[in-house]
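Student: my questions are about this predicted structure, shown below with the sequence.
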Amino acid sequence: MGIADKAKNAAEDAIGKAKEVIGDKTDNKDLEAEGKGDQGKAGVKKVGENIKDTFK
């Protein structure tokens, strides 16, 4: 994966963390869950990148 893809995934993770914190502080469970979901997607993408990098 390219550097741009890794940066996008890192940004998605950071946005997810921010959504989770904001959702928690405002008692917005939907936003909190969305943030956790974003982090999960970013984590899966990161694992995929690592696997691809291993086989290069």
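Tutor: Right, received. Where do you want to start? Keep in mind that what you see is a predicted model, and the values were worked out from it rather than measured.
Student: all contacts plus neighbour counts: C-alpha atoms, from now on.
Tutor: Will do.
Student: show me where the protein has its helices.
Tutor: 3-25, 29-54 (DSSP state H).
Student: mind putting those helices in TSV, mean neighbour count included?
Tutor: Below are the helices of the chain laid out as TSV (neighbours: other CA atoms under 10 Å):
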stretch	mean neighbour count
helix 3-25	16
helix 29-54	16
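Student: contacting residues for Gly40?
Tutor: Asp13 (CA atoms under 8 Å, 6 or more residues apart in numbering).
Student: another one to put next to it:
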Amino acid sequence: MGLDDKIGNKGEGLGGKVKEGLGKASGNENMEAEGHKDQASSKLKDAGENVKDAFKRD
């Protein structure tokens, strides 16, 4: 399950980058902000997965 979550988080981060780029290209500040939010959410979830992995190793 951890690997699936990590892959999903990476996909969310990539989607956020795409959304940010589309927002910049089209001048849509809301879409750009959503892209930033998606990327931040992805990084936070990924950090949580890393913490869980650290405790599993001990």
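Tutor: Sure thing, it's come through. These numbers come from a predicted model, not from an experiment.
Student: stretch 7-18 of the second structure vs the first structure, mean deviation?
Tutor: Once fitted to the first structure, stretch 7-18 of the second structure is off its aligned match by 0.3 Å on average (mean CA distance after the TM-score superposition for the first structure).
Student: again, but for stretch 32-51 of the second structure
Tutor: Looks like 0.4 Å for stretch 32-51 of the second structure (mean CA distance after the TM-score superposition for the first structure).
Student: output the residue interval of the first structure matched by that stretch.
Tutor: Aligned by TM-score structural alignment, stretch 32-51 of the second structure corresponds to residues 32-51 of the first structure.
Student: nearest the geometric middle of the second structure, what residue?
Tutor: Nearest to the mean C-alpha position of the second structure, by CA atoms, centre = their mean, lies Ser42 at 2.3 Å.
Student: hmm, Asn9 and it touching each other?
Tutor: Yes. With contact defined as CA atoms under 8 Å, Ser42 of the second structure and Asn9 form a contacting pair (5.0 Å).
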